[in-house]
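Chemist: any chance you can model this:
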Amino acid sequence: MGPNSRRDFTIAIICALPLEADAVEALFDETYDRLSRLYGRESGDTNAYVNGRIGGHNVVLCYMPGTGKSSAASVAARLRASYTSIQLALVVGTCGGTPYGPYSTQIFLGDVIISDAVIEYDFGKQYPGGFHRTTGVSNSLGPPNQEIRSLLAGLRAKRALQEFQGEMLQQLFTIQHSELQWRRPDFVDDVLFKASYHHRHYVPPSSPKCRCFNEALKM
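Modeler: The predicted structure is shown next:
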């Protein structure tokens, strides 16, 4: 049995891409509502929601209409209007723009990245020689609250991190055996290219596969 109202939801997860939201929803232990048929939403709120439970937490999953700061800001504002009890909001995605971590540690496909700050990638100054992005943490949108910072600090401890990784592997094992789309692709389809490789255009335009994929199979 689900919560009585939207006020009972304290965690929000925001995804920019449907594929990302599908992966999050695969972790739901129970789904309460889809597209606000049961819980509704405030007047003027055009967000698309899926309500459910992960463990002992009531979670509202929010779909973004597209990527970008303006889209994220409007989605977050409407989310706060409809779900006034949200205490933790997570932006979950594929993290495609993160090639390296601290100390130049390379990040590989499948790694889990947890950010402790939000920095505007297009915030900076225009100089005669070009645009220079401001990267200092002091220029970020502010740190998380004290409770979240304490949690992140705790996860940096060796034993806590090992336990956390074990729980993630268990969840990954569960969803990989529940739906075929979350399993690792066969080695024939799992084609990797060097970061410096110049990819060609997609054919047809709506296809998710690059022309390089077919060429790699011929090699």
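Chemist: only C-alpha atoms for contact and neighbour calcs from this point on.
Modeler: Noted.
Chemist: run through the residues that contact R159.
Modeler: Residues counted as contacts of R159 (Cα atoms under 8 Å, 6 or more residues apart in numbering): none.
Chemist: Three-state assignment for it, please.
Modeler: helix (DSSP: H, G, I helix; E, B strand; the rest coil).
Chemist: any idea how far S36 lies from A216?
Modeler: 45 Å (Cα to Cα, to the nearest Å).
Chemist: let me redo that: G56
Modeler: 46 Å.
Chemist: ok, D33 next?
Modeler: 43 Å.
Chemist: setting aside sequence neighbours, what's the nearest residue to the residue positioned nearest the centre of the chain?
Modeler: Centroid check for the chain by Cα atoms, centre = their mean gives V92 as the closest residue, at 1.5 Å. Leaving aside its sequence neighbours, V92 sits nearest to C15 (Cα to Cα, 6 or more residues apart in numbering; 5.5 Å).
Chemist: count of neighbours near that neighbour?
Modeler: 24 (other Cα atoms under 10 Å).
Chemist: now the strands for this structure?
Modeler: For the chain, the strands defined by DSSP state E occupy 11-15, 30-34, 48-54, 57-63, 88-91, 124-127, 130-133.
Chemist: so what does the fourth one touch, helix or strand wise?
Modeler: The elements that strand 57-63 packs onto, with contact taken as 3 or more Cα pairs under 8 Å, 6 or more residues apart in numbering; DSSP states H and E, are strand 11-15, helix 18-25, strand 48-54.
Chemist: and the residue in the chain sticking out farthest from the centre, how close does it get to Y49?
Modeler: In the chain, P128 marks the outermost C-alpha relative to the chain mean, sitting 35.8 Å out by Cα atoms, centre = their mean. Separation of P128 from Y49 (Cα to Cα): 45 Å.
Chemist: also this sequence, please, to line up against the first:
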Amino acid sequence: MAMAMVAHKSSLGLSVSLWAWICPLEVEQMAAMEMLDEHHSSSSIQQSSGDHNVYKLGSINGHNIVIAGLHLPGNCSAAAVVAQMTMTFPNIRCGVLVGIGGGVPVTTDKGMIRLRHVVASKPTGKHSGAVQYDHGKSIAGHFERTGALPYPPTILLNAAQALEVERARAVDDPVWLNIQRIDTEHPQFRRFRFPGAAKDHLYRPEYRRQRPGLSCESFVVVHRGIIASGELVVKDAELRDCLAEQDGLLCFEMEAAGALSGFPCLVIRGISDYCDSHKNDEWQGYAAAAAAAYARQLFYHISRNWPSGGGSS
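Modeler: Model (predicted):
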């Protein structure tokens, strides 16, 4: 058992860098914990009085990780978690926001986005990698989006590019191998099982569910591009397509705008639904696992000595 990491400002000081890993939902937090190489004690954290977060500490490939969840989904909750986290851990440079999202079934250079795939934020065209699609003003009946979200950290964009090259050359997909870290035979982890490609149903945008409720396994497809963030839960395929067409959106989620307001991060989302009326929880576990597995692999493309001179770019 490795010696417990005492990760707070009084013992580590500002010379030791930490990585933030934010995962809003319980299923996402479980997947994140299974991706750690080592688990460290959090009993010695000297938490700021204004910090109400609960942290899990560990490491991946020698990088110290601070995992935090949200008590409620949404951009406001994400912003609060980030603000409190940086009070207790001022040496956090940047991080990852990892979880599930609703995919837009468009075609990228990796093929059509489907359930079980992963989308990672990447600057494209005029956008930084994420947009707040519900932030703007109405002018003569037309909604005009205002403001821009910060770019992801260059170090993480470079790691994502290096990982893409590694996976293109690999016989065995390292991201898929990371998913296998989760023992789905254990009762509490059965939710992370792969549901099967036969259960990936993509319907025409105009089709509505009438009665609510009613080999690709060994390679994880990762798309990189623009992720949309907002407070609205999109469950309408026509609205999804209308919003996505304007800016080339690949995925919808609810926390990126809030997290990015406090610190630079890369947004990673496993696709668990298509933002349509058929939205359900069947794919949530596997999608969370796929996103966490991708995030884990990024830390194998970042020097353990980074940063030597500070900064998040």
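Chemist: of all the helices and strands packed on strand 57-63 of structure 1, which lies closest to H201 of structure 1?
Modeler: Closest approach to H201 of structure 1 among those (Cα to Cα): helix 18-25, 21.4 Å.
Chemist: and that closest one, what does it pack against?
Modeler: Under the contact criterion of 3+ Cα pairs under 8 Å, 6+ apart, helix 18-25 of structure 1 touches strand 57-63.
Chemist: average distance between the strand it packs on and structure 2?
Modeler: Mean deviation of strand 57-63 of structure 1 relative to structure 2 after superposition (mean Cα distance after the TM-score superposition for structure 1): 1.1 Å.
Chemist: what residues sit buried inside that strand?
Modeler: 58-63 (16 or more other Cα atoms under 10 Å).
Chemist: between the residues you listed, which sits nearest Y121 of structure 1?
Modeler: Y63 (21.7 Å).
Chemist: now for the counterpart of the closest one in structure 2: which residues touch it?
Modeler: In structure 2, the residue matched to Y63 of structure 1 (TM-score structural alignment) is G69. Residues near G69 of structure 2 by Cα under 8 Å, 6+ apart: 22-26, 29, 53-55, 81.
Chemist: weed out the non-buried ones from these.
Modeler: 22-25, 29, 53, 55, 81.
Chemist: between G56 and A216 of structure 1, which is the more surrounded one?
Modeler: Shown here are G56 of structure 1 and A216; by other Cα under 10 Å, A216 has more neighbours (13 against 7).
Chemist: what's the distance between that one and F173 of structure 1?
Modeler: 30 Å.
Chemist: burial count for N51 of structure 1?
Modeler: The burial count for N51 of structure 1: 25, using other Cα under 10 Å.
Chemist: how about it, what's its partner in structure 2?
Modeler: Using TM-score structural alignment, N51 of structure 1 sits opposite L57 in structure 2.
Chemist: what's the answer for G129 of structure 1, then?
Modeler: Alignment note: G129 of structure 1 maps to G141 in structure 2; criterion TM-score structural alignment.
Chemist: distance from stretch 69-82 of structure 1 to structure 2 after superposition?
Modeler: Comparison of stretch 69-82 of structure 1 with structure 2 after fitting gives an average deviation of 1.0 Å (mean Cα distance after the TM-score superposition for structure 1).
Chemist: chain center to that stretch, what's the gap?
Modeler: Offset of stretch 69-82 of structure 1 from its chain centre (Cα atoms, centre = their mean, to the nearest Å): 16 Å.
Chemist: residues of that stretch that come out buried?
Modeler: Across stretch 69-82 of structure 1, burial judged by 16+ other Cα under 10 Å covers 72, 75-76, 78-79, 82.
Chemist: swap in stretch 159-172 of structure 1?
Modeler: Applying 16+ other Cα under 10 Å to stretch 159-172 of structure 1 flags L172 as buried.
Chemist: just stretch 81-94 of structure 1 next, same as before
Modeler: Per 16+ other Cα under 10 Å, stretch 81-94 of structure 1 contains these buried residues: 82-83, 86, 89, 92-94.
Chemist: do stretch 156-167 of structure 2 as well
Modeler: If you call a residue buried by 16+ other Cα under 10 Å, then stretch 156-167 of structure 2 has these buried ones: 156-157, 159-160, 162-163.
Chemist: can you tell me which of those is nearest D247 of structure 2?
Modeler: Nearest to D247 of structure 2 among these: L157, at 20.3 Å, using Cα to Cα.
Chemist: got the contact list for that closest one?
Modeler: By Cα under 8 Å, 6+ apart, the contact set of L157 of structure 2 is 122, 266.
Chemist: alignment lookup: it to structure 1.
Modeler: For L157 of structure 2, the residue aligned by TM-score structural alignment is R149.
Chemist: isn't N75 of structure 2 up against A259?
Modeler: Yes - using Cα atoms under 8 Å, N75 of structure 2 is in contact with A259, at 6.9 Å.
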